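J.: From the sequence below, what's the structure:
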Amino acid sequence: MKAQTDFYFYGCENCTLTELITFGDYKVVSYLEKRNSNKSRLMLLDKQNLGIDTLTGWLEGYRRIIKTGENSFTSIGNSSLDFSIQDGKIMIDRSIGMRYFLDVKENGMTIDNPIIFWDNWVITPFFERKEPSKKGKNKEDSKLFERQFFALPTKELRSNPDITSSRKDFYGGRVPVESNFIIHGKEKNPWWKFYPITKKVIYEGLPYRDATFAVNGGGLLMLERMSNSLYLLSQTPEQVQAKQILLGVDTVKFRFWEVFSDLTRKQDYLLVWNISEKHYEIWELDISRGSYKALGKTPHHPYHIEDGHYFVKLETDKRVDILRLPIY
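T.: Below you'll find the model as predicted:
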């Protein structure tokens, strides 16, 4: 990789910037309040980095933003919102949120996060705490978990705007009433039905290493980080199919950390943590062949890859800087 100097892209002082994603001449910047990670602000910048639109409100259970097209992106967490950029404004196309999250069950498992909109489906993991591996321990103390991914067709969603998301201080009231969906764990007669798309995976450890996603052309790349499992999801009008991509990697030495799709160059990447050498590596993926090529190591943790460059965020107590670095 080239020397990582003089690649400054954007920065701000005394700010809580979390991510910056480019859309042609536009940039979308997200900010979160330090004291309340659910409170957020999205700002649209023009070519001169001037703010031309701002949305302020609640981005519940926020994890990250994923670019899904030339002018579209989605947020993931224990809710998901689809956004599009239209005529110099950030518009919200649809929203799905959870109420009484831990009471949303399927096949004896509890819904997990992040949840993501993907075309005509909602994708999310579920988990279940298993019996402890050692005798004499309570199930509640067990660190043995089972996780499985499920899909819910969007055609089955029911609009149910609640008081919070209908207010003007929830992203300026731009959440459409007809596509504002709520899954309520306390509902007496649950209408939803999630369909399993992967096999169950058992692992030992805390279940907080979230899955991560990347839109891959017509498919969706899904990384289950607890088990080092990479999947390519495809869809028909009636079902979602998940194909596991087997890379033949020594999972004792490497931990899969993030998956990315460069929509400009139509290339997929994997961010890998080298356990023994304690550094990140960027691998170029060939999904069709189930192979990879290690491109080099990086001291940074990229959050986005586009047009042959990866974006990293550098933070100090006083400022946040975004660097745009060439992959090779």
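
J.: only C-alpha atoms for contact and neighbour calcs from this point on.
T.: Fine.

J.: Okay, the nearest residue to W58 once chain neighbours are set aside and K293: tell me how far apart.
T.: Distances taken as C-alpha to C-alpha, 6 or more residues apart in numbering place K39 nearest to W58, at 4.7 Å, with adjacent residues excluded. From K39 over to K293 the distance is 39 Å, taken as C-alpha to C-alpha, to the nearest Å.

J.: next up, for comparison:
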Amino acid sequence: MSKIRTSVALGLTALGMTMTPAMAEEWRFNNFLPETRPETAQMEQFVEEVNAALGGETSLKLYSGGSLGLPNTDTLRFLPKGAVEMSLMWANYLGRDAPALSSVVVQGTIGSIEEFEQVIPTVREIYQEEFTDWGVSSVGYVAIPMLSVSVFCRDEPVRTLEDLKSKKLRVWARDQVETFTRLGIAAQIVPQEEMYVAMKTGVVDCALYPALYAHTVSLQEVAKYASYLYPMASGPYVIGVATDRWEATDESVKATITKAADDLWDRTNQYEKDLQLELDARQTLADGGVIWGEDFSDEDRALVVSSMTETWAQLAEEAGGNAPAYRERVLKALGR
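T.: Okay, here's the model as predicted:
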């Protein structure tokens, strides 16, 4: 009998050891941004706050820098299918599957903090509606700073659109390809993770990139010259969860995630310090060897903005469906 009891006890112990981890549910949180980005630090704090409040029964684990191997352009494919429990999303990366999303806010068409703050509530409403149609619930948002986009070049300074016409320019979204093509400039999409090698090997001569984030991808190692081109406001990043999973989640867990997500939005939706952050970033890059030239002229900047405005209308018309209506809602919010 003692042997039986011992065997049963050992069996129960082993069973308990195997069941305990299973009882603690882990949500994998896919973040395509590099670990060095300030937004990633904010999401790390979000995860810490959720985990501290939940006490271990359910926990989030952040995977940054694309470490899970999930392309950011495929989010609307893998997230509803449960490849991960939670993922960061950015509308401008999702135009292949949801064309209407990529034309909600075309980067560069909103050029001031005041306009941006006017339009953010409308943009969030549109995102929520569109993602719901894809079986994804928007459970949080991360604001993107009001960025200053510069042209980084490898071999020689470029400070005019005319000079840029003789260069191969790296951009990150289709609306930028269309915008610069209108201006007679050869632009091609190069993913962020491939940009360093593309610049180093001469696949592209110059790269469009915000100075604020340039050090996070070591751009100063492959670009010797830089000049500011235009201001850029973007729709926020969205934290998404498959709708069926979100609806099945315990209400206390949902409330905890929502509270931490609201705090995350409040922390990031601040723009007063953006100009100083930009100047500090330029100084850091200059210390790393980048030579900052004169800004592109006001005339060149106006041409870029005009071209972007034409691109916005074009993309909305091409996308069809809800896209034209979304654009009209954003324009109305802007008072245009």
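
J.: Superposed, what's their TM-score?
T.: Remark: TM-score between the superposed chains equals 0.23 [TM-score structural alignment, normalised by the length of the first structure]; 133 aligned residues with a C-alpha RMSD of 6.8 Å.

J.: re the thing from before, how many residues are close by the residue nearest to W58 of the first structure?
T.: Close neighbours of K39 of the first structure, defined as other C-alpha atoms under 10 Å, add up to 18.

J.: can you give me the helices in the second structure?
T.: Secondary structure of the second structure (DSSP state H): helices located at 2-23, 38-54, 75-78, 99-102, 113-133, 161-164, 174-182, 192-201, 211-214, 243-248, 251-268, 274-287, 298-319, 323-334.

J.: Out of those, which gets nearest to Y230 of the second structure?
T.: Across those, Y230 of the second structure has its closest neighbour in helix 298-319 (6.0 Å, C-alpha to C-alpha).

J.: angle of that closest one against helix 174-182?
T.: 120 degrees (axes from the mean of the first three to the mean of the last three C-alpha atoms, to 10 degrees).

J.: Which secondary structure elements does helix 298-319 of the second structure sit against?
T.: Applying 3 or more C-alpha pairs under 8 Å, 6 or more residues apart in numbering; DSSP states H and E, we find helix 298-319 of the second structure packed against helix 99-102, helix 174-182, strand 225-232, helix 323-334.

J.: which residues sit against the last one?
T.: This points to helix 323-334 of the second structure. With contact meaning C-alpha atoms under 8 Å, 6 or more residues apart in numbering, helix 323-334 of the second structure is reached by 99-101, 103-105, 115, 118-119, 122-123, 126, 313, 316-317.

J.: just to revisit the earlier point, can you redo the helices and strands packed on helix 298-319 of the second structure as JSON lines with mean neighbour count and distance to T243 of the second structure?
T.: Shown next, in JSON lines, are these (neighbours: other C-alpha atoms under 10 Å; distance: least, C-alpha to C-alpha, whole Å):
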{"stretch": "helix 99-102", "mean neighbour count": "25", "distance to T243 of the second structure": "18"}
{"stretch": "helix 174-182", "mean neighbour count": "20", "distance to T243 of the second structure": "28"}
{"stretch": "strand 225-232", "mean neighbour count": "23", "distance to T243 of the second structure": "31"}
{"stretch": "helix 323-334", "mean neighbour count": "18", "distance to T243 of the second structure": "22"}
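
J.: who wins for proximity to G240 of the second structure among the ones you listed?
T.: Of those, nearest to G240 of the second structure by C-alpha to C-alpha is helix 99-102, at 14.6 Å.

J.: for the helices and strands packed on helix 298-319 of the second structure, which one sits closest to V241 of the second structure?
T.: Closest among these, once you apply C-alpha to C-alpha, is helix 99-102, at 17.4 Å.

J.: any idea how far the closest residue to F152 of the second structure other than its chain neighbours lies from M17 of the second structure?
T.: Spatial nearest neighbour of F152 of the second structure, excluding adjacent residues (C-alpha to C-alpha, 6+ apart): A226 at 4.4 Å. Going from A226 of the second structure to M17 of the second structure by C-alpha to C-alpha gives 58 Å.

J.: How about M23 of the second structure?
T.: Here the criterion is C-alpha to C-alpha. By it, M23 of the second structure lies 11 Å from M17 of the second structure.

J.: what's the answer for D280 of the second structure, then?
T.: Here the distance between D280 of the second structure and M17 of the second structure works out to 52 Å (C-alpha to C-alpha).

J.: Noted, bye for now.
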